[in-house]
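Student: Fold the stuff below for me.
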Amino acid sequence: MADPDLVIRLRAAGCVYAEEEARVLCSAASSSDQLEAMVARRVAGEPLEYVVGWAEFDGLRVAVDPGVFVPRQRTSYLVELAATALAEVGDPGLALDLCCGSGALGLALTTRRPGLRLHAVDSDPLAVACAARNLANVGGVAHLGDLDAPLPVSLRGQVDVITANVPYVPSAVIALMPAESRDHEPRDTVDGGPDGLVLLRRVATLAPAWLRPGGWVFSEVSAAQAGTAVAAFRSAGLAAQVHHDPERDATVVSGRQSMPSS
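Tutor: Here you go, the predicted model:
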């Protein structure tokens, strides 16, 4: 049972899941002094994941450093869709994770599909260092660079699945986001430009060059953006569709490379 006084402090600070957070903080602290320091950081508005150094994602504990995007629980839906697509592949397959952040998606995907060859990319050195640690035990490779720029050219036309959890919040909406994200996560990890889809359009354009025939690309968007995102994928020559999970309030757009005609 969580410490009632701690729960009260967290709830007063606006923590919606105060009891659960109290248990996480207590389990992470090795002394009462450390617990007090951690609680003070959380009460001041720092994300819980930064305070304890990890996030729960798809049943895994993923290391998350301050300054690195915190993986959202709803994004596990994207992982499920990508894993289902990979199930069609005879061998473990090859995947790219663009805008990888902490590497949470790649870690979850390789855990679901042992032996998967994974290359993850992010433009932020902090994120790449964090992803490299998270992916070390599953054989994933983390690259520093802009989208596909640092990837080996030998992968072109060979990729089974691309996951791209790109920033998709419209710039004007950033101010309305929860303070713990707005004030602590780097803006470029959430800001998707005027309509939120600037990076997604770039992913749609580059994906066909990397995907094998029948390969898939998956990106999370808001429900309101889904139609525009589908149009971007179709303009790139991909067969696109929308997937929605109401339980997690998650919307994903997929694009599939065409198969050669027989």
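Student: okay, CA-based contacts and neighbour counts for the rest of this
Tutor: Fine.
Student: my read: residue 22 touches residue 8, true?
Tutor: No - here residue 22 lies out of contact with residue 8, judged by Cα atoms under 8 Å, at a distance of 9.6 Å.
Student: what about the two, which has more around it?
Tutor: Neighbours were tallied for residue 22 and for residue 8 using other Cα atoms under 10 Å; the higher tally belongs to residue 22 (25 against 15).
Student: want to put them side by side, so please do this one too:
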Amino acid sequence: MSLPSLDRSASASAPAPASAAVVVARLRAAGCVFAEDEAEMIMSAARDAAELAEMVERRAVGLPLEHVVGYAEFCGLRIEVDTEVFVPRRRTEALVQRAAALAPSRAVVVDLCCGSGALGVALADRLDEVELYASDVDPAAVRCARRNVAAAGGTAYEGDLFDPLPAALKGRVDVLLSNVPYVPTVEIELLPAEAREHEARVALDGGADGLEVLRRVVAGAAEWLAPQGVLLFETSERQSDEAVAAVAAAGLRARVTTDEELDATVIVASLS
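Tutor: As a prediction, this is how the structure comes out:
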């Protein structure tokens, strides 16, 4: 696929080492634990000294690093991430890995609640041929996803869950990725400030028990999945039993997989 892979040596435009020391010191003073790594990313992204100074200050006052530099590192790819758009988490790479293991080499893939479109793009990068679609209810996320998904040959739609997708996809989807929001509403205020203050609430809030959006997804999934298609979503370990129950209530079969290294819980649902 045409999305750029990460090149960690690409820092030819970075400021001189003396400036690097100043950047690291400013970031460290602001509480950035990985100040050296963040400084390298910011300096590589900045086009001139003025932009560098602005980016450093934006990071120092608490903006997520990915919003500062304009991209996230995900599954070895550079995914564009605009301000206020949900930043793909490293643990979600487990979902992509599991999907890649289950998908046919030529697949129809839908990324629901797509955010930046990272999941669908990363899966497309691992398969031979993909017909890729994505949707999200947040206009800002869709604007961002359209750039990422287009680079992978796909299309992103704005709307609620399945509503904006082409009807012709019904019964054809081999892999349905849905990284639904699963934080209970009362726990939003307990999230780190970077997420709580700088990512769209609609991308975080899963309702009273964190599973409200998931229930709507599984209720509609059967009509869209191909006969051997699979739905994959991420949840927390403590919510996994209730999530499996929601899948079963929708008439689907669920399998729970975990990745201890990434601290991830992924549920795979299928028609049989």
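Student: quick one, strands of the stretch 151-272 of structure 2?
Tutor: 155-158, 173-178, 225-235, 253-259, 264-270 (DSSP state E, counting those that start in this stretch).
Student: Where does the last one end up in structure 1?
Tutor: Translated: strand 264-270 of structure 2. Aligned by TM-score structural alignment, strand 264-270 of structure 2 corresponds to residues 250-256 of structure 1.
Student: Repeat that for stretch 58-68 of structure 2.
Tutor: Per the alignment by TM-score structural alignment, stretch 58-68 of structure 2 matches residues 41-51 in structure 1.
Student: close enough to count as contact, residue 77 of structure 1 and residue 249?
Tutor: No - assessed by Cα under 8 Å, residue 77 of structure 1 is found out of contact with residue 249, at 9.6 Å.
Student: Comparing these two, which residue is more hemmed in?
Tutor: More neighbours surround residue 77 than the other of residue 77 of structure 1 and residue 249, with 20 against 12 (other Cα under 10 Å).
Student: so how many other residues sit close to the corresponding residue of structure 1 for residue 111 of structure 2?
Tutor: Under the alignment (TM-score structural alignment), residue 111 of structure 2 pairs with residue 97 in structure 1. By the criterion of other Cα under 10 Å, residue 97 of structure 1 has 27 neighbours.
Student: contacting residues around residue 97 of structure 1?
Tutor: 103, 105, 106, 118, 119, 120, 121, 162, 163, 164 (Cα atoms under 8 Å, 6 or more residues apart in numbering).
Student: What residue in structure 2 is paired with the third one?
Tutor: Okay, so that is residue 106 of structure 1. For residue 106 of structure 1, the aligned residue in structure 2 is residue 120 (criterion: TM-score structural alignment).
Student: With the fourth one instead?
Tutor: Across the two structures, residue 118 of structure 1 finds its equivalent in residue 132 of structure 2, going by TM-score structural alignment.
Student: tally of neighbours for its match?
Tutor: 23.
Student: With adjacent residues omitted, what lies nearest to it?
Tutor: Spatial nearest neighbour of residue 132 of structure 2, chain neighbours left out: residue 154 (4.5 Å); criterion: Cα to Cα, 6 or more residues apart in numbering.
Student: That neighbour maps to what in structure 1?
Tutor: Aligning on TM-score structural alignment places residue 154 of structure 2 opposite residue 140 in structure 1.
Student: same check, this time on residue 239 of structure 2
Tutor: Checking TM-score structural alignment: residue 239 of structure 2 goes with residue 225.
Student: Quick check, residue 157 of structure 2 in contact with residue 150.
Tutor: No - between residue 157 of structure 2 and residue 150 there is no contact under Cα under 8 Å: 11.5 Å.
Student: Looking at those two now, which is surrounded by more residues?
Tutor: A direct count of neighbours by other Cα under 10 Å for residue 157 of structure 2 and residue 150 places residue 157 higher, at 23 against 17.
Student: and the gap between the more buried one and residue 144 of structure 2?
Tutor: Residue 157 of structure 2 sits 11 Å away from residue 144 of structure 2, going by Cα to Cα, to the nearest Å.
Student: and what of residue 37 of structure 2?
Tutor: Counting by Cα to Cα, the gap from residue 37 of structure 2 to residue 144 of structure 2 is 25 Å.
Student: and the two? which has more neighbours close in?
Tutor: Between residue 37 of structure 2 and residue 144, counting by other Cα under 10 Å, residue 144 is the more crowded of the two (20 against 11).
Student: Okay, and the more buried one sits in which element?
Tutor: Per DSSP states H and E: residue 144 of structure 2 is located in helix 139-151.
Student: Residues contacting that helix, please?
Tutor: Taking Cα under 8 Å, 6+ apart as the rule, helix 139-151 of structure 2 contacts 1-3, 79-82, 84-86, 114-118, 120-121, 132-136, 155-158.
Student: List only buried entries from those residues.
Tutor: Buried subset of the contacts of helix 139-151 of structure 2 (neighbour count, 16 or more other Cα atoms under 10 Å): 1, 3, 79-82, 84-86, 114-118, 120-121, 132-136, 155-158.
Student: burial count for the equivalent of residue 31 of structure 2 over in structure 1?
Tutor: In structure 1, residue 31 of structure 2 lines up with residue 14, judged by TM-score structural alignment. Residues lying near residue 14 of structure 1 (other Cα under 10 Å) number 12.
Student: how close does residue 14 of structure 1 sit to residue 8 of structure 1?
Tutor: 10 Å.
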